[in-house]
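[1] sharing a model that was predicted from the sequence below.
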Amino acid sequence: MNAAIAQYDRILGCLLGGAIGDALGYQVEFDRWDAIKDRFGPDGVTEMRRNKISDDTQMTLFTVEGLLLAPPGGSVDVVVEQVRLAYLRWLETQEALMPPMASEGLAAQPWLYERRAPGRACITGLQEGARPGVNPNSKGCGTVMRSAPFGLYFGPDEAFAFAERCSALTHGHPTAGASAGAFAMIVAHLMLGATPQRAVSETLLHLRGGIDRSETADALQQAYELAGKVPPGPNTCAPLGEGWIAEEALAIAVYCLLGTDDVRKGLTAAVSHSGDSDSTGAILGNLYGAAYGHAALPKEWASQVEGREVVVALAKLMAAEA
């Protein structure tokens, strides 16, 4: 256990780490490994040549805003509704060019109105009102990459439940919900000072209690086993998939988390593969930040990533509420 890291440092590390991993991976999203190797070299993505974040960090920040706007002690339905409304505000940023007059909060930030390859299910689910049951066959990783804030705000069991329920606002497949819930639960355990190994093990036990969660549990088990055999490096995550679907994206990030405590090496491995590099990088960045705090993040990446000031401001608000 490592509870000595201040709560604010973990919150800031989680949100900023996610933005860093997102920006690193967004440079090569949709690129195959051979193309990445040609551009960046055999060591993979070791540089932040562009600091732009993607829809992953955008939606994560709106998740934070939704949680902050929910009244303290509010019912589950009230909290979920605030998150739903926050996601609908994010949708407006994807459909407008600039903030409307009298916009407040994140909706007043012009830089968030740039469309950064949002997932189809996120867009269509929100366009249909973001109600449970939408996109019943979709288990894209768009639910996982936005769910770290539930683990910052709630204890492990509640974090799982809230993330799982809010996943259904855009993705109706049970595995999407289970993967989002598992991610939030791991973050919550890390926030309490658990080691990465303990956080993942406790979450695996929780997943094994439900038949609808078996795909996520199996993917995490594969990640656990791979981390014990193959140190994370460029394209070593290939046996786990490409990360386009929820359980694969989570598994790739967990493999890197368990495989190395070297944040720079882990993030490089998480984005240097053929697949959804920004999402796998963002998820791992969230995990590293929650585990090791803001100070563990590479300073040159943390200082230049897009939206840093907004991330810092939201982290302070979350720390005050927690």
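    Nice, I can see it.
[2] contacts, neighbours, all on C-alpha from now
    Fine.
[3] start to end distance for stretch 184-204?
    Criterion C-alpha to C-alpha, to the nearest Å; first-to-last residue distance in stretch 184-204 is 13 Å.
[4] try it against this one:
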Amino acid sequence: MATNNRDSPDNGKPWLELQFRSGNMVTRIHELDKELTYPPQEKVQKDILDRVWGSIQGLAMGDALGAHVEFRPHHFLEKNPVEDLHSGGTWGLNKGEFTDDTSMALCLANSLVARRDFIPYDQLVRYKWWFRHGYMSSTGTCFDIGAATKRSLIEFEHRQQAFMKKTNIPKDKIDFVLSPDLLKKFNVDCSESDAAGNGALMRLAPVPLFFYRYPEYAVEFSGVSGRTTHGDQIAYDACRYYGALIVAALQGSSFEDLLDKNFYENHLPWFNNKPLHKEIIKVARGSYKKHGGYKEGIRGKGYIVQSLEAALWAFWSSKDSFEKGALAAVNLGDDTDTTAAIYGQLAGAYYGYRKLPDKWMQHMYGQKFIRCLSEWIIYEGQHWSPDSSETLNVPSIQSQSSAMSSSSITDKQNYPEHASGGSSQTRAKSGASHSSIGSTASSRDMERQISTPSGSAQFDNASASSKIQQPGSKHTTHYSTTSSKDHDTSMSSNSAQSPQIKSEPGYFLQRLQTRSGVDEWLMSLGTEYKQYVPCFGEHLIDGFWLLNYVNKESLIKYEVSNEEHRKKILDGIQLLVDECKRLRSSNGN
């Protein structure tokens, strides 16, 4: 096995770095077991290890428990409740294997241990390794990723490319920038400003676990860690609040103290006296304490506030039992793995590793690695101090630490964070039921997508340069052009009679500027395709993701079970992609 770069800053732990085996296949986690090295055991407090290991393993356990029913709605789980760890399902995983929640948490933990500090640039590098190579994946590939995260990582790659040109850093060195002076010049805030999905929270635990001795830094770094991929203020505050809860659990706070409605006020110095967003305050005051659970509005959705509330509800309603709480989180439905992974971080820190269900632990993937990593988190964390940190001198971190938006937030829609190819969990704009391509998938992403490894189309630029009339008026059943600010998803019964995609791909390229345009295109394939509109809408499949990331596997997940229908949809997508390329070529792009 070989590391990606011999100069990688692993601090004597090469097993933390990106490695490949023969055939350019990434080295999987279990294959690193023989390479693991451990810190001096007398330097690792056993009681703290129980909680740190419990938190990270609890995250992975919740993730694995919910993975096989990810995206299943609550009504399905009411009839078919999850009662044990299973294989198969949504991703076809082996029992105990985990998804993106745990993979990203391990990337984050690896960065903290390898760099012995909070270095957001290095964290993004490792997320990128996972995205592109399957680093820290349970299967060796990145098979599940939230849309906001994907967009942020693509943006990070573009910034790295620009940074290489500006600084003359070689390509094989760009992932291993060590100089604080260089880090000061790189903007690590790669997210759109209104991304508020639960992807920021699902991976959080390593930060408060590493810095718990300095609660004010643990809480602040928790917020900053989320903003690299989820830029909304509410995501930052959700991570700060949950990070504080994990710190308190690690320090031995009681169940009652953790769930006290005045927890925030009681720990105000930990928050640097900065107020939390009003929606997070509602959660902190106990909005999740609803005995009726789902019937009273608790939802395991992709919006970060709902995920936070759902995880805390599972913890609150299942006192004295990690297992009971994890099952409650999963059986809410929808984003099952992430809800349970968020629950598992706090519950694992509170209950400790020794109280995790043995019947599940025996099947968990990567146990030895996670145990070793947990020990290093404790060891390296206890050697960290604010005086030794390089991060505190990086302007982007300083600005994150001092900035606090006082603007109110509009209500969020119940969009899933992990639609395959996925949808960004963003603020719902006034007067819009869904975000358009122009607002959620930035034009920069669309313009670059054709050149990225996973992309094949650049419909935005192509359609804009075609002869088709630009959007101007609201959607009607007569197919007038649609304003990018109007997203009426209602369709008349005549929609299925629209022009066939084979005859007018250019027409639909323009229509795909909006979420409703995807529904229109889908129904143009035939009246029998109308049945798929609700599921496409539920996963917020817009034009950008339709052209770039929808494939046979994702169509199965979108409940397109008919093989002929899948083929016709994919053939239609290919026609749109070909039209994009034709328009680009004719315009010299």
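    Looks like it came in fine. From a predicted model like this one, the values you see are computed outputs, not experimental measurements.
[5] return the residues in contact with whichever residue in the second structure pairs up with Lys52 of the first structure.
    Under the alignment (TM-score structural alignment), Lys52 of the first structure pairs with Glu97 of the second structure. With contact taken as C-alpha atoms under 8 Å, 6 or more residues apart in numbering, Glu97 of the second structure is in contact with 64, 138-139, 364-365.
[6] next one: Ala314 of the second structure
    325-326, 328-329, 343.
[7] again, but for Tyr87 of the first structure
    The neighbourhood of Tyr87 of the first structure, defined by C-alpha under 8 Å, 6+ apart, consists of 59, 62-63, 126.
[8] change it to 7 Å
    With contact set as C-alpha atoms under 7 Å, 6 or more residues apart in numbering, Tyr87 of the first structure has these partners: Phe62.
[9] and the gap between the residue most central in space within the first structure and Gly119 of the first structure?
    Against the mean C-alpha coordinate of the first structure, by C-alpha atoms, centre = their mean, the closest residue is Met145 at 3.1 Å. Distance from Met145 of the first structure to Gly119 of the first structure, counting by C-alpha to C-alpha: 11 Å.
[10] now do the shared contacts for the two.
    Contacts common to Met145 of the first structure and Gly119, judged by C-alpha under 7 Å, 6+ apart, are absent.
[11] thinking again about what came up before, quick check on the contacts of Ala314 of the second structure: which are buried?
    325-326, 328-329, 343 (16 or more other C-alpha atoms under 10 Å).
[12] and those residues, which two are the farthest apart?
    Longest distance between any two of these is 9.9 Å, between Ala328 and Tyr343; criterion C-alpha to C-alpha.
[13] got the contact list for Glu164 of the first structure?
    Taking C-alpha under 7 Å, 6+ apart, one finds 177-178, 180-181 in contact with Glu164 of the first structure.
[14] pretty sure it sits in a strand.
    No - assigned with DSSP: H, G, I helix; E, B strand; the rest coil, Glu164 of the first structure falls outside any strand and is helix.
[15] tell me the secondary structure for the corresponding residue of the second structure for the residue nearest to the centre of the first structure?
    Aligned against the second structure by TM-score structural alignment, Met145 of the first structure finds its counterpart in Met202. When classified by three-state DSSP, Met202 of the second structure comes out as coil.
[16] take the contacts of Glu164 of the first structure and keep only those in helices.
    177-178, 180-181 (DSSP state H).
[17] Ala217 of the first structure and His206 touch, don't they?
    No - in this structure, Ala217 of the first structure is not within contact of His206 by C-alpha atoms under 7 Å, at 8.9 Å.
[18] compare the two and say which is more crowded by neighbours.
    Between Ala217 of the first structure and His206, counted using other C-alpha atoms under 10 Å, Ala217 has the larger neighbour count: 26 against 17.
[19] counterpart of the more buried one over in the second structure?
    Taking TM-score structural alignment, Ala217 of the first structure has Ile281 as its aligned residue in the second structure.
[20] that match sits in which helix or strand?
    Assigned by DSSP states H and E, Ile281 of the second structure belongs to helix 278-284.
[21] and that helix against the first structure, how far off on average?
    Taken over the aligned residues, the distance from helix 278-284 of the second structure to the first structure averages 1.9 Å (mean C-alpha distance after the TM-score superposition for the first structure).
[22] pull out the buried residues from the very next helix or strand once past that helix.
    Downstream of helix 278-284 of the second structure, the first helix or strand assigned by DSSP H and E is helix 304-316. Neighbour-count burial for helix 304-316 of the second structure, with 16+ other C-alpha under 10 Å as criterion, is recorded at 304-316.
[23] looking at this, Asp31 of the first structure is in a strand?
    No - under three-state DSSP, Asp31 of the first structure sits outside any strand and is assigned coil.
[24] okay, now the equivalent of it over in the second structure: neighbour count?
    Matched to the second structure by TM-score structural alignment, Asp31 of the first structure sits across from Arg72. Per other C-alpha under 10 Å, the neighbour tally for Arg72 of the second structure reads 20.
[25] give me the distance between Arg72 of the second structure and Ala244 of the second structure.
    31 Å.
[26] cool, Ala328 of the second structure as well?
    23 Å.
[27] also Tyr135 of the second structure?
    Tyr135 of the second structure is 29 Å from Ala244 of the second structure, where distance means C-alpha to C-alpha.
[28] what about the two, which has more around it?
    The neighbour comparison of Tyr135 of the second structure against Ala244 (other C-alpha under 10 Å) goes to Tyr135, with 29 against 26.
[29] and for stretch 138-147 of the first structure, what's in contact with it?
    Residues from elsewhere that reach stretch 138-147 of the first structure, judged by C-alpha under 7 Å, 6+ apart: 56, 59-60, 63, 119, 122, 163, 167, 171-173, 175-176, 179-180, 183-184, 244-246, 249, 279, 282-283.
[30] and Gln127 of the first structure, what pairs with it in the second structure?
    When the second structure is aligned by TM-score structural alignment, Gln127 of the first structure is paired with Ile154.
[31] its match is in what secondary structure piece?
    Using DSSP H and E, Ile154 of the second structure sits within helix 147-167.
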